[in-house]
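Student: structure, please.
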Amino acid sequence: MVELKIRKFGNSLGVVLPKEVIARLNTGEGTPLYLTETGDGGYRLAPYDPDFAAKMTKAEDIMRRYRDTLHVLAK
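Tutor: So this is what the prediction gives:
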């Protein structure tokens, strides 16, 4: 586990990621990262994955089109 501290940057708040975290995420300055909520209420930070983004776009479209059906199935 890596402890991070929230810091003030101008009028904003941010987190500085240590070099080890940047290397493990295989990312760098200006590269997008995604913070997603996990099922247990935690969060996951992951680098941008174009394949995953395309799959999520398609999944969101399907969920939108079949919203009523999915709602009935969820009961």
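
Student: all contacts plus neighbour counts: C-alpha atoms, from now on.
Tutor: OK.

Student: host element of the closest residue to Leu70 other than its chain neighbours?
Tutor: Spatial nearest neighbour of Leu70, excluding adjacent residues (Cα to Cα, 6 or more residues apart in numbering): Met63 at 7.4 Å. For Met63, the host element (DSSP states H and E) is helix 50-65.

Student: run through the neighbouring helices and strands of the helix or strand just after that helix.
Tutor: Moving toward the C-terminus from helix 50-65, the next helix or strand (DSSP H and E) is helix 67-73. Here helix 67-73 touches no other helix or strand, going by 3 or more Cα pairs under 8 Å, 6 or more residues apart in numbering; DSSP states H and E.

Student: the structure of the following sequence is requested for comparison with the preceding one:
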Amino acid sequence: MNENSSSKDLKGDSTVLQVRKIGNSIGVILPKELAARLNLKEGDKLFPVEQSGGGLVLTPYDPDFEKAMEVARRGMKRYHNALAELAK
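Tutor: As a prediction, this is how the structure comes out:
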């Protein structure tokens, strides 16, 4: 599912999610159909990303991991020659 089609599908969806008490926490239950459409299964992890307008995006991609990978890519590019020598 690409990003454009999924956002179009969800914009037309009139599903309302309710926050509920689950044990000592609160949570949101996703309807079965929505979970299937998003290919989510029990145990999958979603990462909340707060938006500047006060919204929230749930993503399966860890934003901290993405930041760390960007730093690693810059380091590998900067030290390419030294890393190539060490790999010999």
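
Student: care to give me the TM-score?
Tutor: The TM-score (TM-score structural alignment, normalised by the length of structure 1) is 0.58; 60 aligned residues with a Cα RMSD of 2.8 Å.

Student: contacting residues for Gly53 of structure 2?
Tutor: With contact set as Cα atoms under 8 Å, 6 or more residues apart in numbering, Gly53 of structure 2 has no partners.

Student: quick check: it is in a helix.
Tutor: No - applying DSSP: H, G, I helix; E, B strand; the rest coil, one finds Gly53 of structure 2 to be coil, outside a helix.

Student: Thr27 of structure 1: neighbour count?
Tutor: 15 (other Cα atoms under 10 Å).

Student: can you pull the contacts of the aligned partner of it in structure 2?
Tutor: In structure 2, the residue matched to Thr27 of structure 1 (TM-score structural alignment) is Leu40. Leu40 of structure 2 sits next to no residue when contact means Cα under 8 Å, 6+ apart.

Student: for Glu3 of structure 1, same thing?
Tutor: Contacts of Glu3 of structure 1 (Cα under 8 Å, 6+ apart): none.

Student: element containing it, please.
Tutor: Short version, using DSSP H and E: Glu3 of structure 1 is in no helix or strand.

Student: now do the one 5 residues further on
Tutor: Secondary structure assigned from DSSP H and E places Lys8 of structure 1 in strand 6-9.

Student: ok so, going back, so the match of Thr27 of structure 1: helix, strand or coil?
Tutor: Leu40 of structure 2 ends up coil, using three-state DSSP.

Student: what lines up against Val15 of structure 1 once you look at structure 2?
Tutor: By TM-score structural alignment, Val15 of structure 1 lines up with Val28.

Student: so that match touches Gln18, yeah?
Tutor: Yes - with contact defined as Cα atoms under 8 Å, Val28 of structure 2 counts as touching Gln18 (6.0 Å).
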